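*Asks:* Pasting a predicted model and its sequence here:
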Amino acid sequence: MSANLKPGSQVNTAQNPEKTKVLILGGTGEMGQWFTRFFKERGYEVTVWGKSGKTEVARKLEVPFASDLEEAVPESDIVIVSVPISVTEETIAEIAPKMKAGSLLMDFTSIKVKPVEAMRKFAPSGVEILGTHPMFGPTIPTIRGQTVILVPVKGRSEKWFPVIKELFEEGGAHVEITTAAEHDRLVSVVQGLTHFAYITIGTTIDRLDFDIKKSKKFVSPVYDIMLDFVGRILGQNPYLYALIQMENTGVLEVHEAFIKECEELSRLVRAHDEESFVKKMKAAARKYGDTAHALRKSDKLINSRITEYETILNSVGKVCGFFHIYSGKIHVGTLEKAGLDEIVLTKLVSKGTSLHIKNKFVKLKLENLRMLSESELWKWRKENLEHSTRDISVLIPKGADPVVILNAINTNKQLAACEISDMYKGINLGDHKRTNREYCKENWEDYKGNWGDYKGNWDNYKKFNLIGTKKEREETKRLGVTYRITVFGDCNASSVEADVTSLLCGLGCRIREKNLKQKGKPETERKI
């Protein structure tokens, strides 16, 4: 985009993302890194900056680090502020005036009133602004299914708002549009109350000096899930969560209501006022609305955990694959053991793996893993293992379709592939009625003077005439097909070949003599 683009000029970056320069302030932080990858994967030219000066993060992300903001800001088409809430306004005040006309300024903070007001105040009139709040953390692998809140500003978001909205929606996100004030009011409960309650549970457990590890021996599904969410919040950046509580002015009102309700419920319990407790709980249920829907959703969550664990238990002794959610690595091998918290795999040897890795045991924490689906595992094995190929030549039944037989072979899950490598017709038996004289007459011009060739063909002719019975003659009319099977590298090729051969015989195919003779030869396999 031209540096002298006039306010109101058409923005074409939606069609040409590779020409769009994105600068992420705070790009070396966790969320900044997440969105660096997001924009980079979609063809945008991304540069990052961080106050800590972690250029090694930029190198890891394979993007430039902006060493000079005085130069980087005016050159950028999109500037994203992804810094701590406490310094968001001052960061906006510093960089917004340097932005070029036609560019876009966004903030990714958890509150919106103050950042949007700062962007409106400090960004030049030719610079568009868009408040943005991704409602997920950096541990989420993809934006698909996640919510992103956009806060467009009337008269200041016309060109870029549809571009950014489309970008997120094409990634699979649910985009919610609201005002800054409405955002902060809703988020005071969505984040403010939720985080406050979970953190309070954590601090209460600490105050009680309660043994969480021991309690898991008596765990219920709801308690187990609740503990995971408490741990999830407690394990993240405490400064971020402190600022979410302190910077949104609506949170204090929420705290006050929450504490009053806790005190009231506690009073009812101490007084053994069962009816009042029940009345209060029923009133809350009516306000909540569709509690049956919530029950079904939570049952689904609980059952999915149970189902996943049962699937893993039933896979012990089998080849399985697991995707590590945080490292992005895929581990494939024979599942030796499955416990409540971890699994043990004997890893398969993939292409290019050192020999000392063979039969290596690896322990993996279940909470970090997602089990690969059958199709994902098949794809990994096909792409990463060294396979063996075998050719099986058969005469197929008269009228049979070789492709239908091929499809039947491909149902074998130990095959990486199967294809028809050759097809041929049997000998034309009409020739066997010809006389010696007719044969010589037809071929004499080709073979006179070359008795060796003639004699060889004559021998073939004589052999051909040995096919005497009607059954034998009919056999030679059958279509011959060679099926080339590719056996997964972690399977026994001879055993798989025997299985496929048995299938072919069961379908009425006749194994060619050549194929049978090869059975007695030493096994030679072609690696691919």
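*Replies:* Here it is on my side, so go on. What you see is a predicted model; the values in this text were computed from it and never measured.

*Asks:* Going by C-alpha atoms from here, please, whenever you check contacts or count neighbours.
*Replies:* OK.

*Asks:* Could you look up the SS state of the closest residue to I485 other than its chain neighbours?
*Replies:* Leaving aside its sequence neighbours, I485 sits nearest to C418 (CA to CA, 6 or more residues apart in numbering; 4.4 Å). Here C418 is recorded as strand under DSSP: H, G, I helix; E, B strand; the rest coil.

*Asks:* Repeat that for the one 5 residues further on.
*Replies:* Taking three-state DSSP as the rule, one finds M423 in the strand state.

*Asks:* Show me the longest helix that occurs in this structure.
*Replies:* helix 291-313 (DSSP state H).

*Asks:* Against that first model, consider the following:
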Amino acid sequence: MGLKGAKVGIIGGSGRMGSWLGGLLEAQGAEVLRSGRSSGLSAREMVRQCRIVVVSVPIAATIPVIQDIGPLVPQDGLLMDLTSIKKPALDAMLRYSHSQVVGLHPLFGPAPESKGLSIVVCPGRGQEGLDWITGIFQKSGIRLVFLEPETHDRMMGIIQGVNHFATLALALCVKDSGFNMRELLDCSTPTFRQILDRIRAMLEQPSSLFGSLLMDNPFAEGSLQTYQQSCESLERIIRGGDRKAFQGLFESLDGFFNKEGETS
């Protein structure tokens, strides 16, 4: 029996990304069940009714949930996850289930419009399940990026780990500057106002999300070490007043970010 027409269950289906995926699947005719704090349906009860199961819970809860429900997913079914760190989740799904397995990471927050968005796909086990979910996304206009889970996590060490670390470090620097927000805003350029808006938006989200991205990704620490080394190299140039080295640094970065991008 194929997966077309199979009932889909989303653990964490009332959360932001679970709700997004559920709506996307329903728009293409799938029957979707949701378990979560407001659904009244437990994860195990829901999984027993579904052949396709998606785990959409916070990073720290992902592995325990997979351990609990993985054995309940039928062998001809499909188990997927939406977490931002892929290798531990994919390894757990392969270990604790006998079903087909696909790891997913939407490279965006919840959005009503899917066109122009991208999602990472990490194949795990089984071709039919992979074809089913990628077909869903392709029909919705979502660009697919196929990656090995370890490669994905190494990239996220920079894209998420260093990115969020640098934002938090700047936030600490601003807080400890001795200026209040009103004074800073009065003198801010449009670019700096955008940075402050980004800091505020980050701080409106749960700290546990960013803690997990920085502490649970096994490759984040190495990326942060590289970032700190880069900061130290730049600081040495500035402290030494070495304008020639500073110009060389700019030219090197321009070659990477601009000229290389033009030919890629």
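*Replies:* Yes, it's here. Treat the numbers as computed from the prediction; the structure is a model and nothing was measured.

*Asks:* TM-score of the superposition?
*Replies:* In this superposition the chains share a TM-score of 0.91, using TM-score structural alignment, normalised by the length of structure 2; 262 aligned residues with a CA RMSD of 2.0 Å.

*Asks:* Can you give me the distance of the residue nearest to I485 of structure 1 to T501 of structure 1?
*Replies:* 13 Å (CA to CA, to the nearest Å).

*Asks:* now D228 of structure 1
*Replies:* Distance of D228 of structure 1 to T501 of structure 1, computed by CA to CA: 52 Å.

*Asks:* the more surrounded of the two?
*Replies:* T501 (19 against 12; other CA atoms under 10 Å).

*Asks:* Grab the nearest non-local neighbour of the equivalent of R48 of structure 2 over in structure 1.
*Replies:* Applying TM-score structural alignment, one finds that R48 of structure 2 aligns to P74 in structure 1. Closest residue in space to P74 of structure 1, ignoring its immediate chain neighbours: M99 at 4.7 Å, by CA to CA, 6+ apart.

*Asks:* quick one: contacts for the one you found?
*Replies:* Counting by CA atoms under 8 Å, 6 or more residues apart in numbering, M99 of structure 1 touches V73, P74, E75, S76, A123, P124, V127.

*Asks:* quick one: contacts for the alignment partner in structure 1 of L172 of structure 2?
*Replies:* In structure 1, the residue paired with L172 of structure 2 is T203, using TM-score structural alignment. Counting by CA under 8 Å, 6+ apart, T203 of structure 1 touches no other residue.

*Asks:* T203 of structure 1 sits in which helix or strand?
*Replies:* helix 194-208 (DSSP states H and E).

*Asks:* how far apart are that helix and its match in structure 2?
*Replies:* By mean CA distance after the TM-score superposition for structure 1, the fitted helix 194-208 of structure 1 averages 1.5 Å away from its aligned residues in structure 2.

*Asks:* Measure how far the helix or strand following that helix is from the centre of its chain, please.
*Replies:* As assigned by DSSP H and E, the chain's next helix or strand after helix 194-208 of structure 1 is helix 212-215. Computed by CA atoms, centre = their mean, to the nearest Å, the separation of helix 212-215 of structure 1 from the middle of its chain amounts to 33 Å.

*Asks:* Ok, stretch 6-22 of structure 2 next?
*Replies:* Relative to the chain's own centre, stretch 6-22 of structure 2 is displaced by 16 Å; criterion: CA atoms, centre = their mean.

*Asks:* Which stretch of structure 1 lines up against that stretch?
*Replies:* The aligned range for stretch 6-22 of structure 2 is 20-36, by TM-score structural alignment.

*Asks:* Can you give me the first-to-last residue distance of the matching stretch?
*Replies:* In stretch 20-36 of structure 1, first residue to last residue: 13 Å (CA to CA).

*Asks:* Could you do stretch 407-416 of structure 1 as well?
*Replies:* Stretch 407-416 of structure 1 end-to-end distance (CA to CA) = 13 Å.

*Asks:* against structure 2, where does it fall?
*Replies:* Using TM-score structural alignment, stretch 407-416 of structure 1 lines up with nothing in structure 2.

*Asks:* Could you list which residues are in contact with T486 of structure 1?
*Replies:* When contacts are counted by CA under 8 Å, 6+ apart, T486 of structure 1 touches H387, S388, T389, R390, L415, A416, A417, C418.

*Asks:* what's the burial count for the last one?
*Replies:* Same thing as C418 of structure 1. Residues within reach of C418 of structure 1, counting by other CA under 10 Å, total 20.

*Asks:* which ones are touching it?
*Replies:* C418 of structure 1 touches L406, I409, N410, Y483, R484, I485, T486, counting by CA under 8 Å, 6+ apart.

*Asks:* now the first one: how far from I420 of structure 1?
*Replies:* As for L406 of structure 1, its distance to I420 of structure 1 is 7 Å (criterion: CA to CA).

*Asks:* same check, this time on the last one
*Replies:* In this structure, T486 of structure 1 and I420 of structure 1 are 12 Å apart, going by CA to CA.

*Asks:* The stretch 1-150 of structure 2: helices as residue ranges?
*Replies:* For the stretch 1-150 of structure 2, applying DSSP state H, counting those that start in this stretch gives helices covering 16-27, 43-47, 59-69, 86-96, 127-139, 149-156.

*Asks:* coming back round to it: now that we have the contacts of T486 of structure 1, can you turn them into JSON lines and tack on distance to W444 of structure 1?
*Replies:* Shown next, in JSON lines, are these (distance: CA to CA, whole Å):
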{"residue": "H387", "distance to W444 of structure 1": "50"}
{"residue": "S388", "distance to W444 of structure 1": "47"}
{"residue": "T389", "distance to W444 of structure 1": "44"}
{"residue": "R390", "distance to W444 of structure 1": "42"}
{"residue": "L415", "distance to W444 of structure 1": "51"}
{"residue": "A416", "distance to W444 of structure 1": "51"}
{"residue": "A417", "distance to W444 of structure 1": "48"}
{"residue": "C418", "distance to W444 of structure 1": "45"}
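
*Asks:* out of the residues you listed, which are buried?
*Replies:* Among these, those classed as buried by 16 or more other CA atoms under 10 Å are H387, S388, T389, R390, L415, A416, A417, C418.

*Asks:* one step back: adding distance to L335 of structure 1 and neighbour count, write the contacts of M99 of structure 1 out as JSON lines.
*Replies:* As requested, these are exported to JSON lines (distance: CA to CA, whole Å; neighbours: other CA atoms under 10 Å):
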{"residue": "V73", "distance to L335 of structure 1": "52", "neighbour count": "23"}
{"residue": "P74", "distance to L335 of structure 1": "55", "neighbour count": "19"}
{"residue": "E75", "distance to L335 of structure 1": "53", "neighbour count": "20"}
{"residue": "S76", "distance to L335 of structure 1": "50", "neighbour count": "23"}
{"residue": "A123", "distance to L335 of structure 1": "57", "neighbour count": "24"}
{"residue": "P124", "distance to L335 of structure 1": "60", "neighbour count": "18"}
{"residue": "V127", "distance to L335 of structure 1": "57", "neighbour count": "25"}
